[in-house]
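I would like to see how this sequence folds:
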Amino acid sequence: MSESEAPAPGGEVLLGPAEIRDLAGRLGVRPTKQWGQNFVIDKGTVRRIVRAAEVGADDVVLEVGPGLGSLTLALLPHVRHVTAVEIDPALATQLPLTVEEMAPELANRLTVLHTDALRVTELPEPQPTALVANLPYNVAVPVVLHLLATVPTLRSVLVMVQLEVAERLAAGPGSKVYGVPSVKAAWYAEVSSAGRIGRNVFWPAPNVDSGLVRMVRRDPPPTDATREEVFAVVDAAFAQRRKTLRAALSGWAGGGAAAEEILRAAEVDPRARGEVLTVEDFARIAAARPR
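Below is the predicted model of the structure:
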């Protein structure tokens, strides 16, 4: 590793409440609901996120929604590079300037892309190994699933999301909140809760608490079905989650009798409901459907 890639020596330079509000005021930036903006103003929280992410000197971090740079500045001293994806043009323009002003020795470790994370299909070198982000509440699940699907080099994920979303992502079969996000996330990774975050660490403070979710990439279940075919079964099973799988999958299978035949071939009880199935179960159901 070259000298420029090694973690920066010395102390950290982070944004606190006063700096965040001053910077926003100078830019004329007001957090918008449209882009789900809630800026982190607590230094302890961004330190906690970096620790929970378990990233190190060889990691290239993909950060979505860096905002005014609170988490970015906390990450840069510890990793090889940060690629930040920001949809707000004013914030995308300002972020490199903030880093240049507050931590000039780290400026060469930052790349900022002004784009929508849901439209990302290719990323510049170096390719990211970890996704670490305070995600906008309104697009958190689609962003995580999209990036896991399109960025195969991602080995780990640590995201802060709305607490309810965090609980759904980390839920296992049989849980009341287990559903489509739980199963689809499990296709890509081992998913676990990494703690709860209070609402007062944000500006403006949201109406709910947040949660940290950690994901460690793993191979998807072995199956002859494609990811799209498996996810179609998942969507159908939870579209009517109170119904048995025989009933819920009848439209997908071409009738109740066909659904029952497929389920029995996959060794899944037709009377069961989707909320008790693992991602491996869904993969077997998709593979059992006649081609």
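
please make it C-alpha for all contacts and neighbour counts, starting now.
Will do.

which parts of the protein are helices?
In the chain, the helices defined using DSSP state H lie at 17-27, 43-53, 70-75, 89-102, 140-150, 163-170, 180-188, 227-239, 245-248, 250-253, 256-265, 279-288.

tell me which of these lies nearest to residue 211.
Nearest of those to residue 211, taken as C-alpha to C-alpha: helix 163-170 at 4.5 Å.

and residue 100, how many neighbours?
Neighbourhood size, residue 100 [other C-alpha atoms under 10 Å]: 15.

quick check: it touching residue 107?
Yes: Residue 100 is within contact range of residue 107, at 5.4 Å (criterion: C-alpha atoms under 8 Å).

now the helices of the chain as JSON lines including distance to residue 61?
Below are these laid out as JSON lines (distance: least, C-alpha to C-alpha, whole Å):
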{"stretch": "helix 17-27", "distance to residue 61": "22"}
{"stretch": "helix 43-53", "distance to residue 61": "10"}
{"stretch": "helix 70-75", "distance to residue 61": "8"}
{"stretch": "helix 89-102", "distance to residue 61": "16"}
{"stretch": "helix 140-150", "distance to residue 61": "13"}
{"stretch": "helix 163-170", "distance to residue 61": "20"}
{"stretch": "helix 180-188", "distance to residue 61": "18"}
{"stretch": "helix 227-239", "distance to residue 61": "25"}
{"stretch": "helix 245-248", "distance to residue 61": "40"}
{"stretch": "helix 250-253", "distance to residue 61": "39"}
{"stretch": "helix 256-265", "distance to residue 61": "41"}
{"stretch": "helix 279-288", "distance to residue 61": "28"}
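
want to put them side by side, so please do this one too:
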Amino acid sequence: MARLLTSGDIKSLSRGLQITPTKKWGQNFVVDANTVRRIAAAAKLDGEDVVMEVGPGLGSLTLALIEIARRVIAVEIDPKLALALPTTVAHRAPEEHERLTVVETDAARIKPEQMPEPPTALVANLPYNVAVPVVLHALEQFPSLRKGLVMVQAEVGDRLTAGPGSKIYGAPSVKMAWYAKARRAGSVSPNVFWPVPNVASGLVAFERIESPKANRVEVFGAVDAAFGQRRKMLRQSLKTWAGDRAEAVLDRAGIEPTRRGESLDIAEFIALADAKEAEGETAPRPQEA
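Modelled structure (predicted):
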């Protein structure tokens, strides 16, 4: 069994590597072993899972994940941390360290060809400033991801799991619903981090759903337009997406033009995308000169 890192271990490793947690990369290292065990257990991994861990840092969570999963692929943007992680894991988990692969890159831009094999689960303590784009990018790029558990800023977790009609329901909520069923899976005290953040943290669990049979680009275009001007009625906000055809698209989709984006669920945004494509097919062709 791996020897997990304590608060003292984390600070000692940081000093040895001459690393200071930076706001640039949103680095807040988990220093509580019980929290790490809790996250690993809540992820519901099995011995066949290939885990994509984003931002492993000094290896707190990595050590817990590597005990369970068949393989952990740690995606780290910080060159010093990427270089040091294999040594830390080899020292503290000698029987499991060969299950670790480190990929030094930006998780918000990673492509499938950069991964040694397709991941089946995303488990990570995500930097607060990039949590939403990282999760959505991973779900888009890796259809193999079946499930995940991510630790994010509490407000971000609320946005990712919010339903229609809520003040915090927005583009991240709808886009997450395109890919997966997401739920809040608990809260995390700021005191388990070093340095201690000035915001609360929470866990978000998700399970992949079957991809909707619709044009994702168009659906997300409608989502961005609706929430880009969320105080405006759809007949106005959707003009940036559908132009002068906005009201015709709404009519074809059976959606009242006086509604606002925050009242629509993912199925209604899909209906809008389908209606726009249908309107395009039936629009009169410009006469040739």
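
can you say which of the helices of structure 1 is nearest to residue 60 of structure 1?
helix 70-75 (10.1 Å).

that closest one aligns to what range in structure 2?
Mapping helix 70-75 of structure 1 onto structure 2 (TM-score structural alignment) gives residues 60-65.

would you mind measuring from the residue positioned nearest the centre of structure 1 to residue 222 of structure 1?
Geometric centre of structure 1, nearest residue: residue 144, 3.3 Å, by C-alpha atoms, centre = their mean. Distance, residue 144 of structure 1 to residue 222 of structure 1, using C-alpha to C-alpha, to the nearest Å: 22 Å.

likewise residue 116 of structure 1?
Residue 116 of structure 1 sits 32 Å away from residue 222 of structure 1 when distances are taken as C-alpha to C-alpha.

more crowded one of those two?
In terms of neighbours (other C-alpha under 10 Å), residue 116 is the more surrounded of residue 116 of structure 1 and residue 222; the figures are 14 against 9.

matching residues in structure 1 for stretch 143-155 of structure 2?
By TM-score structural alignment, stretch 143-155 of structure 2 lines up with residues 152-164 in structure 1.

quick one: residues contacting the nearest residue to residue 60 of structure 2 once chain neighbours are set aside.
Among residues not flanking residue 60 of structure 2 along the chain, residue 5 sits closest, at 5.6 Å (C-alpha to C-alpha, 6 or more residues apart in numbering). Counting by C-alpha atoms under 8 Å, 6 or more residues apart in numbering, residue 5 of structure 2 makes contact with 31-33, 59-60.

what lines up with residue 235 of structure 2 in structure 1?
In structure 1, residue 235 of structure 2 lands on residue 246 (TM-score structural alignment).

run a quick neighbour tally on the residue lying closest to its match once chain neighbours are set aside.
Spatial nearest neighbour of residue 246 of structure 1, excluding adjacent residues (C-alpha to C-alpha, 6+ apart): residue 270 at 5.0 Å. For residue 270 of structure 1, the count of nearby residues is 19 (other C-alpha under 10 Å).

what's residue 270 of structure 1 aligned with over in structure 2?
Per TM-score structural alignment, residue 270 of structure 1 is aligned with residue 257.

hmm, its match is touching residue 237, no?
No: the criterion here is C-alpha under 8 Å, and residue 257 of structure 2 misses it with residue 237 at 9.9 Å.

quick one: the match of helix 70-75 of structure 1 to structure 1 mean distance?
Compared with structure 1 after the fit, stretch 60-65 of structure 2 shows a mean deviation of 0.3 Å (mean C-alpha distance after the TM-score superposition for structure 1).

which positions in stretch 238-249 of structure 1 come out as buried?
Across stretch 238-249 of structure 1, burial judged by 16 or more other C-alpha atoms under 10 Å covers 238, 241, 243-249.

can you check stretch 133-148 of structure 2 too?
Neighbour-count burial for stretch 133-148 of structure 2 [16+ other C-alpha under 10 Å]: 134-139, 142-148.

map residue 195 of structure 2 across to structure 1 for me.
Aligned counterpart of residue 195 of structure 2 in structure 1: residue 204 (TM-score structural alignment).

just to check, its match is in contact with residue 39?
Yes: using C-alpha under 8 Å, residue 204 of structure 1 makes contact with residue 39 at a distance of 7.0 Å.

find residues that contact each of those two.
residue 31.

more neighbours: which of these two?
Set residue 204 of structure 1 next to residue 39 and count neighbours by other C-alpha under 10 Å: residue 39 wins out with 24 against 16.

show me what contacts that one?
31, 67-68, 70, 202-204.

repeat the analysis, applying 10 Å as the threshold.
The contact partners of residue 39 of structure 1, taken as C-alpha atoms under 10 Å, 6 or more residues apart in numbering, are 17, 20-21, 31, 65-71, 134, 136, 201-205.

same question for residue 246 of structure 1.
Here residue 246 of structure 1 is in contact with 237, 253, 255-263, 269-273 (C-alpha under 10 Å, 6+ apart).

of the residues you listed, buried ones?
For those, a burial check counting by 16+ other C-alpha under 10 Å picks out 237, 253, 256, 258-263, 270, 273.

tell me which two of those residues sit farthest apart.
Of all pairs in these, the most separated under C-alpha to C-alpha is 258 and 273 at 16.7 Å.
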